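In: sequence and predicted structure below; questions after.
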Amino acid sequence: MSDQFDFEVRVGLIIMCMASAASALAVGGLLLYIAYSAGTIKRNASRRWSTDTHIHYYFLNMMISHLILSIGELLNIQWIVDARLYPGTVCTVQGFLIQVGDVGVALSTMAIAMHVLQVLVLQRKSPPKFALLVLAIIWLVTLFLVVVPPIVVQHNIYGTSDHWCFVDGSTTMQVGLVFIWLWVTGVVDVISYLFLALVITRLVLVDGRRFRWRRKQDSRIIPYGVGTSAESARAIQILSYPLLYIVQVLPHSVARFLQFSGHDVPFAVTAFTSTLFASCGLFNTILYAFTRPGLMPGRPSYVPQSVHVATARVAHNRFAQGYMVEDDSFVTETGPVQAP
């Protein structure tokens, strides 16, 4: 049983709960809209949700994980009311939900980044059922992380952790069961973003299955700035979710690194980074609304034209055959895309 929370801690937890509540309401509302859209709006309508692409599946899984995480963080209300933290059923449930939500969001975000890298940079596509395999792997990994550790250590792995409940135990256990997945996802997101930026700006050329730096003798390559703005905007929109994840998880990770290293991290810093991280669901919902014009009433749906990126010899469509950008956001399998 922990000591009584002072006023500063309770205010910080209240702010975190407000961010979690906003995320839960936003994500829950979006998921209800998606269910309504998929079930009642006519097929091929601009506002109808469909699961025609891999990223639709990954995005849906990411938002469900956000909702689980937000619900777990909302249980901080119990500690605000009691002004202290203590083990028990609520503590165990909170630790479980936060772990499942953290890992689910991380792996889903990684899946989005890797799919964008596969389609836009490597120009390889996979059958639609491959997305279901990826989702199965994500939930199997999550189930393994939740079920196996308690069996190995022979006790409940969730308990009090500073100001809320989380994975209880050593730093190694917390890193292995939660934080390593956040950090690996951040690294994969950065690599994907850098690769796509290098290809879009023509600094790196895709020559068949090889990558190489652009040389002066590549005179037939479209120069930087010609025909790239539309593609750059679309690619950035697709990668906005992994990029947003990096921005929100980085401060949280730095604070945890300092804490794991034995530094005294002020609660104000912990509260700020945790509130930022708790807002992920809200920001992703806002991002979705702005990158999907068909979702918003009164906003015209926009179908972009085919765009070009140069390889070693000729200019060709960067989106592999059978792929194009839908609604400025997702990569959709449609059939051959004709270059103008």
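Out: Cool, the structure landed.

In: C-alpha from now on. contacts and neighbour counts both.
Out: Will do.

In: name the nearest residue to the residue minimising distance to the centre of the chain, ignoring sequence neighbours.
Out: In the chain, the residue lying closest to the centroid (CA atoms, centre = their mean) is Thr109, at 3.1 Å. Nearest non-adjacent residue to Thr109, counting by CA to CA, 6 or more residues apart in numbering: Pro242, 5.7 Å away.

In: try Leu282
Out: Ser23 is the one closest to Leu282 (CA to CA, 6+ apart), at 4.2 Å.

In: number of residues surrounding that neighbour?
Out: 26 (other CA atoms under 10 Å).

In: again with the one 4 residues further on
Out: Other residues within reach of Val27, judged by other CA under 10 Å, total 25.

In: how far off centre is the host helix or strand of it?
Out: Using DSSP states H and E, Val27 sits in helix 7-40. Relative to the chain's own centre, helix 7-40 is displaced by 16 Å; criterion: CA atoms, centre = their mean, to the nearest Å.

In: packing partners of that helix?
Out: For helix 7-40, the packing partners by 3 or more CA pairs under 8 Å, 6 or more residues apart in numbering; DSSP states H and E come out as helix 54-74, helix 76-82, helix 267-278, helix 280-291.

In: so what's the nearest residue in space to Ile68 that is not next to it in sequence up against?
Out: Closest residue to Ile68 apart from its sequence neighbours, by CA to CA, 6+ apart: Gly101 at 5.3 Å. Counting by CA atoms under 8 Å, 6 or more residues apart in numbering, Gly101 touches Ser65, His66, Leu67, Ile68, Leu69, Ser70.

In: try Met62
Out: Gly104, Val105, Ser108, Thr109.

In: from Asn76, how far off is the third one?
Out: When CA to CA, to the nearest Å is the yardstick, Ser108 and Asn76 sit 25 Å from each other.

In: these two - which one has more neighbours?
Out: Using other CA under 10 Å as the criterion, Ser108 and Asn76 rank with Ser108 on top: 26 against 23.

In: hold the first one in mind and look at this next one:
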Amino acid sequence: MTLRDFFNFSERAGLLFTIEASLLSFVAVTFILCFALLKWLRGTLTSWGRRRPADASDSSLFLNLMFADLIQAAGCLFNFRWMAEAAVTGGPFCNAQAALKQVGIVGVSLTSLCIAVHTFTVLVLRRMPPKQASKIAVIWIWIFAAIIITIPHAIHKNETYYGPTVFWCWILPKWKTEQIVTEYLWVWLAALSMLILYTIMYCVMKGWINIGKSLGAPLVVLDTVESGGPSVDDLEEEKRVKAIAKLLLYFPAVYLVAIVPNSISRWLTFDGEPPPPELALFTNTIFALSGLFHFILFLLTRPVMVVGKPVVFVHSLESARNSSSTPKRTYSNSSLGHLPERYDFTGTQGDFPNISQTALRSPISVTLSSAGHSTANRSHSGRPRTARLAPSSSDLD
């Protein structure tokens, strides 16, 4: 099969599906990015001239994933022209689509990998990366994306590098090495790494793997009711932490569902023959929906970005320790796996302790609020419900 000048009706209809999927992703991620920007501007204006409270949600990597999805969706939207003209033609418009698609997919792959590493470090190793690690990672992701775009263009400046590839524009088939080095390598490296990391995380959360004291991880110290056991509310909070952590496991699933079929479709072109049109258009439609899938996961795993106020840290571990003389009981983590327990919280029933950089960096106490509740919920003994991690010596230095 060779490149044809015009698409038939079914092929143009297939392109329409890719456009609709891209539009859904584009609108979804634009909503999140605009909302996050407005929230940041509001917080900046309301706290102008005075110190802002510590915000427990550093969503740099998640927002960067949204931005990469936006670029990727924008590249797919260029298919509208090919559908209207029933053909793909070379030129600046074609080059722009190819560059956007390449930058977007590399950005999504590397950001997804960074999220996996960050989540693994926090949930399994229970170590908090440096404060600016996420922002530095974002900067390097885009520096790298710029490099893989500019260097091949510089090498092939007198040759055609991007061009029509049946239904859209991308790196021409004759540049197979460039296709692998500038995109496929990072897509599959991210996919394989995420499979390994998230498999370990799942086993740890199920309690099948317990790395325990080998990493110096402290034990959980929970306030107990007068009967000598943990309160029902404490156990409910542990379940909520575990439930949110499990939601993070859907990120590699979404990534693999979006990337693997599209990559297989592209790999079929390596023998010189393009894949069946139905397969190529279907896999690209799934690929174009990745932004919408990430948008849904973002709402589920980072709700503080779209609802409520930032979590404010209100008092230190030392004051929390001195304020209570109630005996504590120590419980092993083995039954829960290693979840992010390096924080204190006092909250209302139904609140969820935000798993965040600031909260995990130091063992301090967090007060949470939710609509409809004005006071802290108390355990059956009448004392404030708290879950606290026994600090190590380094935490108290």
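Out: Arrived safely, thanks for sending. Not measured: the values here are computed from a predicted model.

In: among the contacts of Met62 of the first structure, which one lies nearest to Asp52 of the first structure?
Out: Nearest to Asp52 of the first structure, judged by CA to CA, of these is Ser108 at 17.0 Å.

In: counterpart of that closest one over in the second structure?
Out: Matched to the second structure by TM-score structural alignment, Ser108 of the first structure sits across from Thr111.

In: name the element its match belongs to?
Out: Going by DSSP H and E, Thr111 of the second structure is in helix 92-123.

In: ok now that helix, how far from the chain's centre?
Out: That offset, for helix 92-123 of the second structure, works out to 11 Å (CA atoms, centre = their mean).

In: any idea of the angle that helix forms with helix 60-77?
Out: Interaxial angle of helix 92-123 of the second structure relative to helix 60-77 (axes from the mean of the first three to the mean of the last three CA atoms, to 10 degrees): 160 degrees.

In: and the next helix or strand after helix 92-123 of the second structure, which stretch of the first structure?
Out: For helix 92-123 of the second structure, the succeeding helix or strand toward the C-terminus, using DSSP H and E, is helix 133-155. Under TM-score structural alignment, helix 133-155 of the second structure corresponds to residues 130-152 of the first structure.

In: still on that earlier bit, mean deviation of the helix holding Thr111 of the second structure from the first structure?
Out: Overlaying the first structure shows helix 92-123 of the second structure at a mean distance of 0.6 Å from the equivalent residues (mean CA distance after the TM-score superposition for the first structure).

In: how about that helix: buried residues?
Out: Within helix 92-123 of the second structure, the residues that qualify as buried are 94-123, counting by 16 or more other CA atoms under 10 Å.

In: next one: stretch 7-17 of the second structure
Out: For stretch 7-17 of the second structure, by 16+ other CA under 10 Å, it's Phe7, Glu11, Arg12, Gly14, Leu15, Leu16, Phe17.

In: any chance of those in a markdown table, plus distance to Leu185 of the second structure?
Out: Supplementary listing: these in a markdown table, determined by distance: CA to CA, whole Å:
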| residue | distance to Leu185 of the second structure |
| --- | --- |
| Phe7 | 31 |
| Glu11 | 29 |
| Arg12 | 31 |
| Gly14 | 28 |
| Leu15 | 27 |
| Leu16 | 29 |
| Phe17 | 28 |
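
In: neighbours around the residue lying closest to Gly335 of the first structure once chain neighbours are set aside, how many?
Out: Counting by CA to CA, 6+ apart, the nearest residue to Gly335 of the first structure once its immediate chain neighbours are dropped is Gly322, at 4.1 Å. Using other CA under 10 Å, Gly322 of the first structure has 14 neighbouring residues.

In: what's the answer for Gly88 of the first structure, then?
Out: Using other CA under 10 Å, Gly88 of the first structure has 12 other residues around it.

In: the second structure: which residue goes with that one?
Out: Under TM-score structural alignment, Gly88 of the first structure pairs with Gly91 in the second structure.

In: name the SS class of the residue lying closest to its match once chain neighbours are set aside, please.
Out: Excluding the flanking residues, the one nearest Gly91 of the second structure by CA to CA, 6+ apart is Gly163, at 7.7 Å. Under DSSP: H, G, I helix; E, B strand; the rest coil, Gly163 of the second structure falls in the strand class.

In: and for Pro297 of the first structure?
Out: Taking three-state DSSP, the label given to Pro297 of the first structure is coil.

In: then the one 3 residues further on?
Out: For Pro300 of the first structure, the reduced secondary structure class is coil; criterion used: three-state DSSP.

In: against Thr40 of the first structure, how distant is it?
Out: 20 Å.

In: looking at the two, which one has more neighbours?
Out: Pro300 (13 against 10).

In: OK, contacts around the more buried one?
Out: So Pro300 of the first structure contacts Pro293, Gly294 (CA under 8 Å, 6+ apart).
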